[in-house]
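1. Need coordinates for the following:
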Amino acid sequence: MNTTSDRSTSIAEDILRGVGGPENVESLTHCATRLRFQLHDGEKVDREGLDALSGVMGTVPQSGDRFQIVIGGAVAGVHSQIMNLPAMADDGAPRPQTDAEVKAAIRAKSRGRFAWLDSFFEYLSDSFRPLMGVLLGASLIIAIASVLDALGMVDFRAEDKSATWVFVDAMWRSVLYFLPIMVAFNAARKLQIDGWVGAAVMAAVMTPDYIGLLDGSTPGVTCTTNELLGTEQCIAQVFGLPMQLNDYGGQVFVPLLMVALLALVYKGLQKVFPANVQLVFVPFLAMLVMIPVTAFLIGPLGIWAGNGLGSGLAWLNGNAPLVFAILIPLLYPFLVPLGLHWPLNALMLQNINALGYDFIQGPMGAWNFACFGATAGVLLLSIRHREAEMRQTATGALAAGLFGGISEPSLYGIHLRFKRIYPRMLVGCLAGGLVVGLLGGVDTSVFAFTSLLTIPVFDPMLTYVIAIVVAFVIAMVLVFVSDYRTPEQRAEANAARDAAEAATAETVAAETAAAGTATGETAAAAAPAEERELATVGAPAAAGDAAETADAAGAPGVDRAGTGAASTPGADDIVIASPVAGRLVQLDDVSDPVFASRALGQGVGIVPADGRILAPADGVLATVAKTGHAFGLLADGGAEVLVHVGIDTVKMDGEGFDVRVEQGQSVRRGDLLAVVDLDAVRAAGYETVTLLTVPNTATFAAVEPAPSAEVVGGDTAVVVRR
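-> Purely as a prediction, here's the structure:
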């Protein structure tokens, strides 16, 4: 990811120098494939130098000091990089939206019925997501130690471990114990206040001096024993008031509650004090208020909630074991994000000490493996859709879960980010818990992480194995079948993936050309052409660039000559229909040199007989040009389809184009996309020929255009061979 970012920045700087520097730029916009510069002096452009850049497909000088640079599908990213350069900012160039702002806008469009619930999950997710790396690192250390423990090489739970293993414990406990401080920092930043103030408030009740009060030796501190949990509860007299003392290590619910209140206090203080003294007084007074509030009220509230939950579960297991076996795996997905599951660990240990066995860990395993199953479903989808970052995340989280019994990497790194996962995971939890309850329950005589390595400690083992397999498989299948992204999110993710892949292909093609393998595509793209804008799916121009390279090298099945040699479609082929009635022609007969060169993929042109533009295939509309002249479709089966109505019709600014669909909308073949006033197009002096291409031609075995002939909307225009 960093390499791509650095490369884009370098291209941005080179392009800005090539057009004469920021002082020569009057304005900069972009269409779907080109940067559009309005310059002060067009003579200052180093066109030869720009054409030589690996990220530039061609340049198109125009009248009136206007200048176009053909980038392809990565144009939006390059445009943003240029606009974000300090030199452009100094010259008053408008700053585009950041990635975070764009994502926030997308999330706002997909919000559910209850906005407060969406905000709540976003608060949780953004408070934990930055911790993904350290959580995963800690969990993998635990997984290694668990393997050694299962093999009998070390007693991972012994109280008299050697200094070596005490140190190993410190390596992972550093993350889990101080998690409240980290969460407080992230939560504060999420609510747009000073993160260090949030961290400092939480750290105040985790210092050695505070923890030292728990031994009961300090004057003014009294301790009592909780008979159910077998733990001590200490009360200290502070300022003459009773303050419940707790060890907040690993507590997450407390910092989340605390920061929510801190944000109100902090922002209230900002309104009171002038900006020039806020640095001194706002953090000071916020800490002065919130540290006592946390120690006296919020902290004990979180602990009381956890302890009360533990007592209730003990009663429930004794009176309604079947309900208990189902309830535990259904509750855990909501307890873990809030940190309320930690008190249950004390109850598990108390059960082992008092009864000789524990009844919580068995049904809890159903939740864990449903969680891991959902992660496995995400991993399979990431492989299917070639999502490298998610594949890496899911692989690490799944390994930490299956071998270490750690659900946090899956939960915080994946599940809380995508709301579609939770309902499907809960079905797996329910099924696994139901198996445990119906088969008589599962006990264990030791405290263990519920992983593959600890299966032998559960009794009866067969019941436990059946339960976790059922939970795992059901959650995995449901996530895989229905996807963890909405159709709109999937279209966006696939488009981003294709852009990245196309950028890589573009680099490879440039290196090949430098080595002496002529592809001819740069010359085609650089040929002077009228001003035009092309709607794309992902990175069509760049993908088409790669397709042209393969085509020039003799890729099988690509009808380069434009003879229209498409044959009967096979069962695995993708059929792309004509989007409009009229006369089908080959791309070689189209006057636009970029389309004719196949730089935007193989396809056909249709001289339209009417203005009804139809969807050429089933899929999702990833791009709908605001001017209504172009549509990018992610067709079922993986083909990207570009429908471009007319040549240079972007200049009509939507006049005569009645768009009937929206970006992100799912369509079926034959659905009406737009109604175009062809007479208005001709009156404006533009050609009406409608272009239909497959920008990711290079990813298929062949893309075959139909023979030139009269067609009606829905007739086969292109056959994509897999």
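2. Please count neighbours and contacts with C-alpha atoms only from this point.
-> OK.
3. where does Leu691 land in three-state SS?
-> Assigned by DSSP: H, G, I helix; E, B strand; the rest coil, the conformation of Leu691 is strand.
4. what about it, distance to Leu288?
-> Leu691 sits 67 Å away from Leu288, going by C-alpha to C-alpha, to the nearest Å.
5. Please say which of the two ends up with more neighbours.
-> Comparing Leu691 with Leu288 by other C-alpha atoms under 10 Å, the one with more neighbours is Leu691, at 26 against 12.
6. surely that one meets Phe631?
-> No. Applying C-alpha atoms under 8 Å, one finds Leu691 not in contact with Phe631, separated by 10.5 Å.
7. Common neighbours of those two, please.
-> Counting by C-alpha atoms under 8 Å, 6 or more residues apart in numbering, the contacts common to Leu691 and Phe631 are 642-644.
8. which among those gets closest to Leu402?
-> Leu642 (43.5 Å; C-alpha to C-alpha).
9. Now do the residue located most distally from the centre of the chain against Gln244, distance only.
-> The C-alpha centroid of the chain is most remote from Pro219, which lies 52.7 Å away (C-alpha atoms, centre = their mean). In this view, Pro219 and Gln244 are 15 Å apart by C-alpha to C-alpha.
10. ok, now Glu704?
-> Note on Glu704: its distance to Gln244, by C-alpha to C-alpha, is 76 Å.
11. ok, the two, which is more surrounded?
-> Neighbour count, other C-alpha under 10 Å: between Glu704 and Gln244, Glu704 has more, with 27 against 22.
12. Mind checking what secondary structure the more buried one has?
-> Three-state assignment for Glu704 (three-state DSSP): strand.
13. Could you check how far it is from Ala717?
-> For Glu704, the distance to Ala717 - C-alpha to C-alpha - is 9 Å.
14. and for the two, which residues touch both?
-> Here Glu704 and Ala717 have Gly603 as joint contacts, going by C-alpha under 8 Å, 6+ apart.
15. quick one, what contacts Leu381?
-> Leu381 makes contacts with 480, 483, as judged by C-alpha under 8 Å, 6+ apart.
16. Just checking the distance from the helix or strand harbouring it to the centre of its chain.
-> Assessed by DSSP states H and E, Leu381 sits inside helix 361-384. In terms of C-alpha atoms, centre = their mean, to the nearest Å, the centre of helix 361-384 is found 18 Å from the chain centre.
17. any idea which helix or strand comes after that helix?
-> Next in sequence after helix 361-384, counting helices and strands by DSSP H and E, comes helix 388-404.
18. one more, for comparison:
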Amino acid sequence: MDATTMADAILAALGGAGNVRGVTHCATRVRVDPAESARVDVTALARIPGVLAAQVVGDRVQIVVGPGRVEAVSGAVRRGAGSATAPAHRGRLSARTVGVLVDVFTPLLPAFVAGGLLTALHNVLAGPGVFGDTAVIDTLTWLRGPVALVGLVGAAVFALLPVLLGFSAAGRFGGSPYLGAAMGAALVAAPGLTADSALPAIHLTPETGWVIAGVDVLAIDYQGTVVPIIAICFVLARLERFFARRTSGSARLLLVPLLTLLTTGLLAFLVLGPALRFLGDAAAQGMEWLYTGAGVLGGALVGAVYSPLVVTGLHQGLIAIELGLLSTGGSFIFPIAAAANVAQAAASLAVWLCARRGTRLRALAATATAPAALGIAEPAMFGVTLRLRVPFLIAVGATAVSAALLAAWRVEAVTLGAAGLLGFASIAPGSVGPFLACLAVSMLLSFGGTLAWARWRRRRGRPIDGEDPRRSGDETAILSPVAGRRVAVESLADQAFAASALGPTAAVAPESGLITAPVAGTVSAVAATAHAYGITTDGGTEVLVHIGIDTVRLNGDGFRPLVRAGDRVAAGDPLARADLDAIVAAELDPVVLTIVTEAGARTFAPIDGETRVVAGTPVLGPVGSPENI
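-> Modelled structure (predicted):
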């Protein structure tokens, strides 16, 4: 039974859509606030295919459907009831922002790595001063055409970045990826299409502007930008859902894409794009003011903000300033960009050395290091350092120190080039030595800091790749995520949990608020209220860690997530911290439940043992394993 069919049956058992005042969900169950509890048929709810259990707690109906379906079913019930009372996602804004960026960029990493390497190869062969006073293509003229083609293929990835980001971001926000790609294409294609006579209605001569509502649409270049298209796709996804809810049948197929692109396009070109591009230009001008007015301190501050600007794409606003600086003598931006790129390369190299062989993280670090060292840092940032967070911050700090030295020595570039190890070819005569020394400082600090951090994690049993060779793959036991006292599952106050409706369950009354991973795998879900975490092992086993009973009522208060969806964890890695006193003060049970919600062909059962357990004690195991014999 699909989510929509389930929702129709659930609404009927609830007494109709008019009897629903609000719908929310936690990690496992749909929670409904009925207008009249007497109209709810709990028995009928429990008989619906796909419903694992149903119960009334206080004035709220709880419908257990499991972690794999709860979001879809909850959304379908909400749409059917005409309710929009879903809880807002909580958590620190910075963590959520980084999470969104990583989610959007991760599928694009292969294109970034390939484009970065091709662009770096082009820069090496086409840049003067790399292997002498003349470029390789000037010495070997027969290479000019092939090198140009290599550069075209590599540069296209970044020049048309909004198209790729549009596809990925729209999907991330729940919209059509193809509409997102179409919107990204409109952003980057507008200048070229308006100059092409193939479309007479929009044909403009190069010197003619296109002013609508006071905005010169063609004056804004979106090539290589990041934030505008992500923000636009955020709006696009919501507009698409808005129009989909108000149409049906063949009209939906025709009108939803049309209205979505039309309204999003107007907002993109007239509001969102200009506003965000203005912010980018303002940031660039602020950096110039800092550097010229605050000396060494200004250099350090500019170095500290450069990489975050690259993450958001706002560094594109620096191009105009850099061209102006070059026309008047020299640019401070290029040397700082080179220091930032090699810092990211050094951090990525340290991660490569510390990650285990065969892990995806090691492979990403190996392929991202060289492009970053040669001036293309996006693969290293989005694939390695930003994902791990701490290496990114270490690289930012190393860049700040290097940038302060660059400012002290007044190192400037006299031409554009590859902002990396080969950037010395663009530096003013007499400053090449200090430039290389500053790059060395940036690399050593970033490499050393990241290496020390990775080794510190390893000593604490938390390798950076999140994989423990003893507990990866098809584990033989599910471990307790907390230290405490075993609790008989059947004694739990919650009927669904007591009946193990979601799957084999172990319960522990915790002694501390540190919650750790019971298995190695990938974090597949983090509840919006941070009280439940899903992990999928490499073997396909799905495990749910649920902190407390009915703690969704706290709306996240007292819970601090330490991971996000998509993170790789080893058994024993921290998942969250819970304020047990706050849970108890709210008169809720803080018991921590470990549930195998999907085990494939295997059957799990509780493992007997001492009443008191420590974190890492096996509590669930496959039937027939040594622990259960």
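19. Superposed, what's their TM-score?
-> The TM-score (TM-score structural alignment, normalised by the length of the second structure) is 0.57; 416 aligned residues with a C-alpha RMSD of 4.3 Å.
20. Show me the strands in the stretch 1-150 of the first structure, by range?
-> Listed in chain order, the strands of the stretch 1-150 of the first structure (DSSP state E, counting those that start in this stretch) span 25-30, 34-39, 58-62, 66-70.
21. With the stretch 51-200 of the second structure instead?
-> Assigned by DSSP E, counting those that start in this stretch, the stretch 51-200 of the second structure shows strands spanning 53-57, 60-64.
22. Give me the angle between the last one and strand 53-57.
-> Pointing back at strand 60-64 of the second structure there. Going by axes from the mean of the first three to the mean of the last three C-alpha atoms, to 10 degrees, strand 60-64 of the second structure is angled at 160 degrees with respect to strand 53-57.
23. counting contacts, what elements does strand 60-64 of the second structure pack onto?
-> In terms of contacts (3 or more C-alpha pairs under 8 Å, 6 or more residues apart in numbering; DSSP states H and E), strand 60-64 of the second structure is packed against strand 29-34, strand 53-57.
24. So which bit of the first structure is the last one matched to?
-> The aligned range for strand 53-57 of the second structure in the first structure is empty, by TM-score structural alignment.
25. Specify the angle between that strand and strand 29-34 in degrees.
-> 50 degrees.
26. Any chance you could list what contacts strand 53-57 of the second structure?
-> So strand 53-57 of the second structure is contacted by 42-43, 45-46, 61-65, 495-496, 501 (C-alpha under 8 Å, 6+ apart).
27. now those: which count as buried?
-> Among the contacts of strand 53-57 of the second structure, the ones that count as buried by 16 or more other C-alpha atoms under 10 Å are 42, 45-46, 61-65, 495-496, 501.
28. which of those residues lies closest to Gly473 of the second structure?
-> Of all these, Ala501 has the smallest distance to Gly473 of the second structure: 25.7 Å, by C-alpha to C-alpha.
29. counterpart of the closest one in the first structure?
-> Under the alignment (TM-score structural alignment), Ala501 of the second structure pairs with no residue of the first structure.
30. could you redo the strands of the stretch 51-200 of the second structure as JSON lines and give each row distance to Ala294 of the second structure?
-> Output for the strands of the stretch 51-200 of the second structure, formatted as JSON lines (distance: least, C-alpha to C-alpha, whole Å):
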{"stretch": "strand 53-57", "distance to Ala294 of the second structure": "62"}
{"stretch": "strand 60-64", "distance to Ala294 of the second structure": "60"}
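31. Out of the ones you listed, the one nearest Arg245 of the second structure is which?
-> That would be strand 60-64 among the strands of the stretch 51-200 of the second structure, by C-alpha to C-alpha, at 24.3 Å.
32. on that earlier part again, and the helices and strands packed on strand 60-64 of the second structure, which is most packed in?
-> Neighbour counts (mean count of other C-alpha atoms under 10 Å) averaged over each of these peak at strand 29-34, with a mean of 23.
33. any idea how far it is from the chain center?
-> 30 Å.
34. what do you get for stretch 488-499 of the first structure?
-> Relative to the chain's own centre, stretch 488-499 of the first structure is displaced by 10 Å; criterion: C-alpha atoms, centre = their mean.
35. so how much does it differ from the second structure once superposed?
-> When the second structure is overlaid, stretch 488-499 of the first structure sits 5.7 Å from its aligned residues on average, using mean C-alpha distance after the TM-score superposition for the first structure.
36. Okay, angle between the longest helix seen in the second structure and helix 333-354 too, please.
-> As assigned by DSSP state H, the longest helix anywhere in the second structure is helix 273-312. Between the axes of helix 273-312 of the second structure and helix 333-354, defined by the same axes, to 10 degrees, the angle is 50 degrees.
37. Which SSE is immediately downstream of helix 273-312 of the second structure?
-> Later in the chain than helix 273-312 of the second structure, the nearest helix or strand by DSSP H and E is helix 318-327.
38. Can you list the residue ranges for helices in the stretch 451-600 of the second structure?
-> Taking DSSP state H, counting those that start in this stretch, the helices of the stretch 451-600 of the second structure run over residues 495-498, 580-585.
39. Indicate which one of these is closest to Val342 of the second structure.
-> With C-alpha to C-alpha as the measure, helix 580-585 is the member of the helices of the stretch 451-600 of the second structure nearest Val342 of the second structure (44.5 Å).
40. in the first structure, what residues pair with the closest one?
-> The aligned range for helix 580-585 of the second structure in the first structure is empty, by TM-score structural alignment.
41. chain center to that helix, what's the gap?
-> Mean-position distance between helix 580-585 of the second structure and its chain equals 31 Å (C-alpha atoms, centre = their mean).
42. try stretch 606-618 of the second structure
-> 35 Å.
43. Give me the distance between the two termini of that stretch.
-> End-to-end for stretch 606-618 of the second structure, by C-alpha to C-alpha: 9 Å.
44. buried residues in that stretch?
-> Neighbour counts over stretch 606-618 of the second structure (16+ other C-alpha under 10 Å) mark 606-607, 613-618 as buried.
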